[in-house]
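Visitor: quick one: sequence plus predicted model below, questions after.
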Amino acid sequence: MSKVIEVESLRVTVLTTKLVRIEYSPTGVFEDRFTQLVQNREFEPCEVTVLQPSPQHVLEVVTTGFHLYYDGGDPAVGNLYIDAAHNCRTYDNRWFFGDAVGRNLKGTIRTLDKVDGATPLPDGLMSRDGISVLDDSQSFTLMGETVAPRQHAETDLYYFAYGHDYQQTLTAYYQLTGFPPLIPRFALGNWWSRFYRYTQAEYLQLMAKFDQEKIPISVAVLDMDWHPTQIPAKYGSGWTGYTWNLDYFPKPEALLETLHAQGRKVTLNVHPAAGIRANEACYPAVATALKLDHDQPAKFDLQNKAFKQAYFKLAHRPLERAGVDFWWLDWQQGGARSAVKVDPLWLLNIAHYQDNARQHPGAGLILSRYAGPGSHRYPIGFSGDTVASWASLQFQPYFTATATNIGYTWWSHDIGGHMHGAYDAELSLRWLQLGVFSPILRLHSSSNPFMSKEPWRYPSNIAASMRQFLQLRAQLIPYLESANAMTHTTGVPLIRPMYYGHGDENRAYQVPNEFQFGSAMIVAPITTPVDAEGHLASTAVWLPAGQWVDLFTGIHYQGDRYFQAYREQTQLPVFVKVGSIIPLNPDVMLPADTLPSKLKLKLFVGADGTYELIEHAHGATATTTFSWNDAERRLTIKVDDPSQIIPAQREVQPELVGATGTVVSSSKTQFNFSTMTMVGDNFSVMTLIQQRLQFADLPFDLKREIWQMVQTSPSHDRLLAYISTLKQPSLQGMLTELLTC
């Protein structure tokens, strides 16, 4: 039970030794109900010292994490302040009630609609000052799905004092607001989406083409043209619709049945702002239920219980019975209309997510815009219609990772950009690479006939690389689902900024586009074009202490190092820590929600390691623990599968990265243990240098001179001195990176 102290018009609730709720209500009435943001205030008891009064103050509250002082009266005039039990600030660790917190690391925003490049972000929960304050004063109360205004005005703040332990801050935030739910396994695969007037035949032909090209698509998205958009003017805009356009989709049930038979899930786009109008097939039933006449529209209002019931039962349920798995809620309108009217986006997200979760227990899903802190309980986020430009791509890694600072971990971007821009195959490939290492990979574009993102629309070398990366995403699903489970149960997100776990390392703050990806990987996306001479692009990388291996080349890197990483178009810097274990699905065309009968296990040898593979099916969970003993070259497998959801006699295919001439043995398990594969470095440093010189647009004589120096230089220092004289920056950087890794 949390410790609660009341004095005058102030109420202090100590939730943990580093988290405290502070309420000031001139009326003396405080809010005990849950809110849009806060869904739990019952924490484990902690040791608290309360002095009421103390010799100098009306109230003092002391824990191992903070010391609160209150002098009575209005706290906003300097009468309430807190000292944190750490010193992350330059001069002091004191915060005064009402003050902003400095050096905030930012959060996220509602949408990136029409953004070309960067856009300002509001404050999040994390700060280099080591404290943060979350203001819940303006949120409505939320009990289940019932949203209502507060009855009495009060200032309602939550003060966090976890220092640079950002993960603990986030975990406490999730305890307070609710942990993110599990994402259905199928959502972790590749999504195909486009704002385009497909016919039924065209759409099925497109899906067949993806299958023919061995490009796995898990989620089929139909944008707004699934319903009529050209409607009589008396009904208003054609953006809202709930009736199949039979000119384009003459047999919609057959379409959905076919897509399901192919192992895909289906979502439809809906713009619900115009309500339900007389042109809809469901309107007669809606009009009867709501007692409407004379073609009177059913005004969109989810705070109206009768409309809400008709909205789901009569407009959505028939489409869901036909095979629609979840909804893309495309709400672009404003926020709250008044002090008693809730932001409709909040209501949409809550109602649709809870409705979908009731139909699919443990696997609820929506695609919608961010509605503010607390939105992480209703995933997934649609970030809006971005401009297809390098500037937009350069902003997205930072934007995605930084959203974790307000707990919003499941962003889905328009991979490749939605609109405008120009044809740029390299940009599309780089964006797709980012998508593979994003929470959700959803290809999308406008209806412009030259803008579609099918890989075969690009030059053959780009198309081949795109195909490989989309296949890699399918291979990574076991790894992604385990991270998904960890987010849900422990609050450790799939994507974390580099300063998570490294808060006292200044370099961790200097790589805004680099992020941790699951338990084993660090990703540094390339977001600029290659140069004209070396055909290489670069990005800044900071590797924490330890030994790291490039996922694509197998080359080893010493950690505790900041450098520029150079890559050709078809690769990006992804580093795996030595001792890590990464499970992969080798059958890329397997439906994403099917557990694989074979697993490839990449073991990055050089240190002991343990990995917990968590899988879900049919409402059950299985956990497989892989343990690697590096000295003995022994892999042990322990399975906990009480519901027997893992395929019988699953085959595990170990692949040792960096090993030569070793033997792997396994404990006895229900799994078959296939012949092990041993791979040393995919490329040696010398091989990779030679390859990159081969493809550089440089004079042959210069290439030979560089190669001879690399091979024969009498000392490392002399070689680096020679490299510094080269006039090609990317060549200088690439050689320096590889010769000092």
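Guide: That came in fine, so what should we check first? Residues are numbered from 1 along each chain as shown.

Visitor: drop to CA atoms for contacts and neighbour counts, all remaining ones
Guide: Noted.

Visitor: give me the distance between the closest residue in space to residue 375 that isn't next to it in sequence and residue 376.
Guide: Spatially, and ignoring its direct neighbours in sequence, residue 375 is nearest to residue 408 (7.0 Å; CA to CA, 6 or more residues apart in numbering). The gap separating residue 408 from residue 376 is 5 Å, by CA to CA, to the nearest Å.

Visitor: this is the other structure I want to compare:
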Amino acid sequence: MTKFYLHILFCFSLILCRAELFANTSKIYSGSKQIVSDNGSVVMPEKQVRFTVLTPRLIRMEWDNTGKFVDNASFTVVNRNLPQVKYTVSKSAGWFRIKTAEVELSYKSGSGKFNVNNLSIRYFAKGQKPISWKPGDVQQNNLKGTSRTLDKYDGDIHTVTGEKLTLEDGILSRDGWFFLDDSQSLLFDNSEWAWAQKRQNDGAQDWYFMAYGNNYKQALADYTKIGGKVPLPPRYAFGYWWSRYWSYSDAELKKLVSNFEKFNIPLDVLVIDMDWHLADKGGVSAEPDEFGEPKMWTGWTWNKNLFPDPPKFLEWATSKKLKTTLNLHPASGIGPHEIQYSEFVKKMDFDTTQKKFIPFLGSSKKFMNNLFDVVLNPMQKEGVSFWWLDWQQWLEDKEFKGLSNTWWLNYTFFSDMERCGDKRPMIFHRWGGLGNHRYQIGFSGDTRISWASLAYQPYFTNSASNVLYGYWSHDIGGHIFPKNSNRILDQELYTRWIQYGALSPIFRTHSTKSSFLNKEMWNFRGEYFDAQYKAIHLRYQLVPYIYTMARKTYDTGISLCRPMYYDYPNDEEAYTFENQYQFGDDMLIAPISTPMKDDYTKAKVWLPKGTDWYEWHTGTLLKGGQVVERAFSLDEYPIYIKAGAVIPMYRDVTNLQDNSGKITLGVFPGGNYQTRLYEDNGDDKKYETEYAYTSISTSKKQNSMNITISPREGSYKGMLKNKTYEVVLYGSVAPKSVLVNGKNLDRQVFNTENQGWKYRGDDLSLVISLPETLCTDKTEISILYNEGDTQLEKLINDGMSEKFKRLERFTSELKVKKNNVILPNSIGKSLGTKNMLEYYPERFGTLVREFDENYRLIPQDAKGMELRENVLNWYLGRLGL
């Protein structure tokens, strides 16, 4: 009888919700997706209550005394059209219950509005700690999200108030659950260009509860299902952005780009700050800036003194394969001095004789439509790629109460590009709140130039992934000097900041208008230039890996830069080492944010258990499950690769506008591995369905390594038919032979670019250059080693390449400190080892063992060089001996 009753109740609830639910549906937008329809998993136990089972762990709970529930998309929840979820409903002792595989919701029938006495949820997923929740419960351990801006912050301390920055709460918490009260969130209407509207019933409840335990990745994935995906930025966005607040003319920018080319520095985006346009005193904002000067920021008309022919300038930038963005401060509206004023006035039906400013009003669809149609879209057709929207004025719309200007401008600018353009939309603005992840890239504001700011930015960036806002762009190098500083750019600080920027989501240098802040690389010399050059080229080298991870962000909601606790939630170190982060799935970064001492900076790094980690810049394979303290020279950085990982990379690329056919597969010491290389058109809007993957796998045995490059799967417009692969096995012994598809591959003579294999001594790597092949073909690489090479591999991956580097550097410096120094045999032979390995890889074992023996003899033999004690101690100390 009970089963029959439950079956009747279940069927009745489905029929009832089918009849009453979702009369309206909205148009789908790729970035602001509004898909509001019945997914079938809806239960209405009574007229005033509606529950929607969205996933096995995520439930929507609505109470409305009128019984007229909200079916429109809200700002934070834009999709409820999810796959059917298995669940059961039951009723006993006056309680109505919904149970899925992971949660059970209990509601006291007929008890009205949700409260602590009539609603509760239990979470009991397999392998997870049980969780109980009821209304009013407060999280104790939220892992935080992000903040609107870092303007005027030195690290996380405000320079005016002295207060510490408090980040907003995020989706993730060690409490294991997330509660979203969406009752006051604004809604989208059902017009063709969806617009903001208020809810009709202020007293209604619209809640979402999600339980996840410590499965943080699942929680973020579940939120993307209802909150929308993180759009994939165009490929060029992952290149280097040059930005400076400076009154550049087009001639100066052409000279700038010429120097980038001269010094072989990659570049993809030109960011032109506000001086591109005219300004008028009539458009001054009400408040002064921090220096007391009036803010004449708004402008829409090119300054012809700086840019005499803007379309020609944009045409030139396009010819250089550069994307251009212009800074906008729209708060003052449209003034009578603007060239677009007359047409704008007519479109707005204003009195053309008044010659008054047309005030900015973001909530007016008419105003915004005309802003895009009359002012902005024509400039985009001439070559402006996207907009840097720099709203710094009143936070809330002046006529629409509760409408955040930051949030709303992100939506309107992004969705207009989406509606009207054929390129992938992108917006560069500030964080506006939950749901703003759908409008991609954030500008974090005007930070102070200090080690504290550099130290704080990794944590700030990583925690933002907890609200899916994974594409923060910082003013790399800092924006402005702290007060009372000597206004001298610290070259070491800037270099370390560049190294972090190269391993951050968006790589953009910037600074305020100051003649003391000349961050162009050619203004640096020696080791500072070299380290910055290496960092920028490393960024471009890693773009295939970065872009593959960016696609994963779109698919799963997991950001490129994310906290360690996503993968290691049970390890306390994942929470305490909050500045280090995962850079995609296979890389761990521990940013350096302190100055060097004695030529090196020491950094403590937590290496999680479950894998070994390869310290890329020193060639050291370290055991996981420990905290290590490591030393790094200026051109080194704490980059750790999972043992055995395969990292797809570019080679010989200085611009990302086109897909490159030259791919390097970096294979790192360790065991078997599988990965995929993602590709798409790079800048079209069809990436959701038009893309391709190439699978790469490795299989290692005692005396052999097999690498398989599988045929590419998928297609997209402009896809290359052929690729030229280079396979680099880092920390590898020299091979006995290399076979490609069963045929023996010849050894190259030194560093020629012909197909074949060679051994690279400086980083102890085997380099295999393959012939150009069809991407539809399968390539099998077999590397055979000599017996006993396993022990040699352990020897070379104990930092031998770092020893090469230190010995060469400090022996050269020693010759300067002491003229006519006579080097003992142990040092002389050690210095020549890396070159001998390239010349005679067949003697690999002998050469490596001799180096190890000779290096151990250096402390004893160095005494015979008749050095002063302080020089001897300096030399041996720098060698780590």
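Guide: Right, received. Where do you want to start? As the structure is a computational prediction, the values presented were derived from the model and not from experiment.

Visitor: overlay the chains and give the TM-score.
Guide: TM-score for the superposed chains, counting by TM-score structural alignment, normalised by the length of structure 1: 0.89, backed by 708 aligned residues with a CA RMSD of 3.1 Å.

Visitor: which residues does the residue mapped onto the residue nearest to residue 375 of structure 1 from structure 2 contact?
Guide: In structure 2, the residue matched to residue 408 of structure 1 (TM-score structural alignment) is residue 469. Counting by CA atoms under 8 Å, 6 or more residues apart in numbering, residue 469 of structure 2 makes contact with 146, 431, 436, 437, 440, 441, 442, 559.

Visitor: ok, for the aligned residue in structure 1 for the second one, nearest residue in space, not its chain neighbours?
Guide: Taking TM-score structural alignment for the superposition, residue 431 of structure 2 sits opposite residue 370 in structure 1. Computed as CA to CA, 6+ apart, the closest residue to residue 370 of structure 1 that is not its neighbour in sequence is residue 110, at 4.7 Å.

Visitor: now stretch 437-446 of structure 1, how far from the chain's geometric center?
Guide: 11 Å (CA atoms, centre = their mean, to the nearest Å).

Visitor: now do stretch 699-710 of structure 1
Guide: When distances are taken as CA atoms, centre = their mean, stretch 699-710 of structure 1 is centred 44 Å away from the chain's centroid.

Visitor: what does stretch 497-508 of structure 2 give?
Guide: In this view, stretch 497-508 of structure 2 has its centroid 10 Å away from the chain centroid, taken as CA atoms, centre = their mean.

Visitor: how about the counterpart of residue 635 of structure 2 in structure 1, nearest residue that isn't a chain neighbour?
Guide: Residue 635 of structure 2 maps onto residue 570 in structure 1, with residues paired by TM-score structural alignment. Residue nearest to residue 570 of structure 1 in three dimensions, not counting chain neighbours: residue 465, with 6.0 Å by CA to CA, 6+ apart.

Visitor: state the distance from the aligned residue in structure 2 for that neighbour to residue 100 of structure 2.
Guide: Under the alignment defined by TM-score structural alignment, residue 465 of structure 1 is paired with residue 531 of structure 2. Separation of residue 531 of structure 2 from residue 100 of structure 2 (CA to CA): 55 Å.

Visitor: for the helix or strand containing residue 877 of structure 2, packing partners?
Guide: Assigned by DSSP states H and E, residue 877 of structure 2 falls within helix 869-878. Counting contacts by 3 or more CA pairs under 8 Å, 6 or more residues apart in numbering; DSSP states H and E, helix 869-878 of structure 2 packs against helix 800-817.

Visitor: and the helix it packs on, how far out from the chain middle?
Guide: Put simply, helix 800-817 of structure 2 sits 36 Å off its chain's centre (CA atoms, centre = their mean).

Visitor: flag every buried residue along it.
Guide: Of all the residues in helix 800-817 of structure 2, those buried under the rule 16 or more other CA atoms under 10 Å are 800, 801, 802, 803, 804, 805, 806, 807, 808, 810, 811, 814.

Visitor: and the angle from that helix to helix 869-878?
Guide: Relative orientation of helix 800-817 of structure 2 versus helix 869-878 (axes from the mean of the first three to the mean of the last three CA atoms, to 10 degrees): 160 degrees.

Visitor: which strand or helix spans the aligned residue in structure 1 for residue 370 of structure 2?
Guide: Matched by TM-score structural alignment, residue 370 of structure 2 corresponds to residue 310 in structure 1. Per DSSP H and E, residue 310 of structure 1 falls inside helix 305-310.
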